[in-house]
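>>> sequence-free structure coming up:
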């Protein structure tokens, strides 16, 4: 006679333990991402986002580490909004940076993600538009790119980025 093995019955206790483990893992990996704070991207640029208000609006400062201009880099203001501030654990957001040292503006859109260890990453895509002198130069006036920002740990609260701003008071060298 052939015997067919039937699966062992699952007890409620086993389901309860499995469900508890799954819920604990989901809870651990889906903690809320917080946009507020100091961030650094892979190029070394720094961004500070001040508190996000209940409407999802925020402001801050951006200090780029790279530029196509020869002007002295300065902290530049940013303004943005986060979508669904209370409902989402990985919020979608967008912000604009009006560069203080050049005639250009960059818009960023992105999403905040948190890994199982609690490390936050802002995945962004950006468009930079610079002023050009004529319609004929319009073709090269917009650039597109991506940046990943990670939280820069710090003990300070408030406007931290102001202390990182480079000094632009150095006079230009005299031409021969």
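Done, it's in. Every value quoted in this text rests on a predicted model; they were computed, and no experiment measured them.
>>> only C-alpha atoms for contact and neighbour calcs from this point on.
Noted.
>>> for this protein, what spans make up the strands?
37-41, 46-49, 57-63, 76-82, 92-98, 104-114, 120-130, 142-151 (DSSP state E).
>>> Which elements pack onto the third one?
The reference is to strand 57-63. Where contact means 3 or more CA pairs under 8 Å, 6 or more residues apart in numbering; DSSP states H and E, strand 57-63 is packed against strand 46-49, strand 76-82.
>>> still on that earlier bit, now mean neighbour count and distance to residue 12 too, for the strands of the chain, in JSON lines please.
Listed next are those as JSON lines, based on neighbours: other CA atoms under 10 Å; distance: least, CA to CA, whole Å:
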{"stretch": "strand 37-41", "mean neighbour count": "22", "distance to residue 12": "45"}
{"stretch": "strand 46-49", "mean neighbour count": "24", "distance to residue 12": "47"}
{"stretch": "strand 57-63", "mean neighbour count": "21", "distance to residue 12": "47"}
{"stretch": "strand 76-82", "mean neighbour count": "19", "distance to residue 12": "42"}
{"stretch": "strand 92-98", "mean neighbour count": "20", "distance to residue 12": "39"}
{"stretch": "strand 104-114", "mean neighbour count": "19", "distance to residue 12": "32"}
{"stretch": "strand 120-130", "mean neighbour count": "19", "distance to residue 12": "36"}
{"stretch": "strand 142-151", "mean neighbour count": "16", "distance to residue 12": "42"}
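>>> before we go on, here's another structure to hold up against the first:
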């Protein structure tokens, strides 16, 4: 039996006489990912409820301290078509800030997994009048490493 499988979503297993058996696989967030800015994250095992944890290794920061790996914790919506939605929080260990990411898993043109995400970064400010500048927003695309 030959395989024409994408890492998740619908795949094709070549059976005898050239027939193709369609199978459906779940999006699996477990493992190493890298985004378009060079930041990396490692997601540990996703449990049966869709909960996961891991570490985030940012490549960019405006903090005055050295960058450190920071814990992440999140949840994945487990569905049948493989294109799951997810969200996670990163508690930055080197700055007074927290980030939340939300997104969806897609199959890229070559069948590779792509995580499209939008994030909010909240930095601590000294006073209520400074609140207006405390939150940033952005978008990142993650692809699987290795």
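Nice, I can see it. Since we're looking at a predicted model, the values are computed, not measured.
>>> Could you get me the TM-score between them?
Here the TM-score for the pair of chains, by TM-score structural alignment, normalised by the length of the second structure, is 0.82; 128 aligned residues with a CA RMSD of 1.9 Å.
>>> Determine which of the strands of the first structure approaches residue 31 of the first structure most closely.
Relative to residue 31 of the first structure, the nearest member of these by CA to CA is strand 104-114, separated by 7.2 Å.
>>> In the second structure, what stretch matches the closest one?
With the alignment judged by TM-score structural alignment, the segment of the second structure matched to strand 104-114 of the first structure spans residues 97-107.
>>> what sits against the residue positioned nearest the centre of the second structure?
For the second structure, residue 115 is the residue whose C-alpha lies nearest the centre (CA atoms, centre = their mean; 5.5 Å). Contacts for residue 115 of the second structure were tallied using CA atoms under 8 Å, 6 or more residues apart in numbering; they are 103, 104, 105, 106, 141, 142, 143.
>>> Kindly report the same for residue 30 of the first structure.
Per CA under 8 Å, 6+ apart, neighbours of residue 30 of the first structure: 89, 90, 114, 116.
>>> Closest one to residue 42 of the first structure out of those, please.
Distance to residue 42 of the first structure, by CA to CA, is smallest for residue 114 among those, at 17.2 Å.
>>> quick one: the closest residue to the closest one other than its chain neighbours and residue 29 of the first structure, what's the gap?
Leaving aside its chain neighbours, residue 114 of the first structure sits nearest to residue 120 (4.4 Å; criterion: CA to CA, 6 or more residues apart in numbering). Note on residue 120 of the first structure: its distance to residue 29 of the first structure, by CA to CA, to the nearest Å, is 11 Å.
>>> List the residues that are in contact with both of these two.
residue 114.
>>> which stretch among the strands of the first structure comes nearest residue 24 of the first structure?
Ranking the strands of the first structure by their distance to residue 24 of the first structure (criterion: CA to CA) puts strand 104-114 first, at 15.4 Å.
>>> pretty sure the residue nearest to residue 114 of the first structure is touching residue 35, no?
No: using CA atoms under 8 Å, residue 120 of the first structure is not in contact with residue 35; the gap is 9.1 Å.
>>> follow-up on the earlier one: and residue 105 of the first structure, which of the helices and strands packed on strand 57-63 of the first structure is closest to it?
strand 76-82 (10.0 Å).
>>> helices or strands up against the closest one?
For strand 76-82 of the first structure, the packing partners by 3+ CA pairs under 8 Å, 6+ apart come out as strand 57-63, strand 92-98.
>>> That one: average distance to aligned residues in the second structure?
Compared with the second structure after fitting, strand 76-82 of the first structure deviates on average by 0.2 Å (mean CA distance after the TM-score superposition for the first structure).
>>> Now the buried members of the contacts of residue 30 of the first structure.
Among those, the ones that count as buried by 16 or more other CA atoms under 10 Å are 89, 90, 114.
>>> Distance check, the residue lying closest to residue 99 of the second structure once chain neighbours are set aside against residue 92 of the second structure.
Setting aside the residues directly before and after it, residue 99 of the second structure is nearest to residue 121 in space (CA to CA, 6+ apart), at 4.3 Å. To residue 92 of the second structure, residue 121 of the second structure is 10 Å away according to CA to CA.
>>> Need the residues touching each of the two.
Taking CA under 8 Å, 6+ apart as the contact definition, residue 121 of the second structure and residue 92 share the neighbouring residues 98, 99.
>>> Just give the nearest non-adjacent residue to residue 33 of the second structure, would you?
Using CA to CA, 6+ apart and skipping residues adjacent in sequence, the residue nearest residue 33 of the second structure is residue 144, 4.5 Å away.
>>> What residue in the first structure is paired with the one you found?
Counting by TM-score structural alignment, residue 144 of the second structure corresponds to residue 151 in the first structure.
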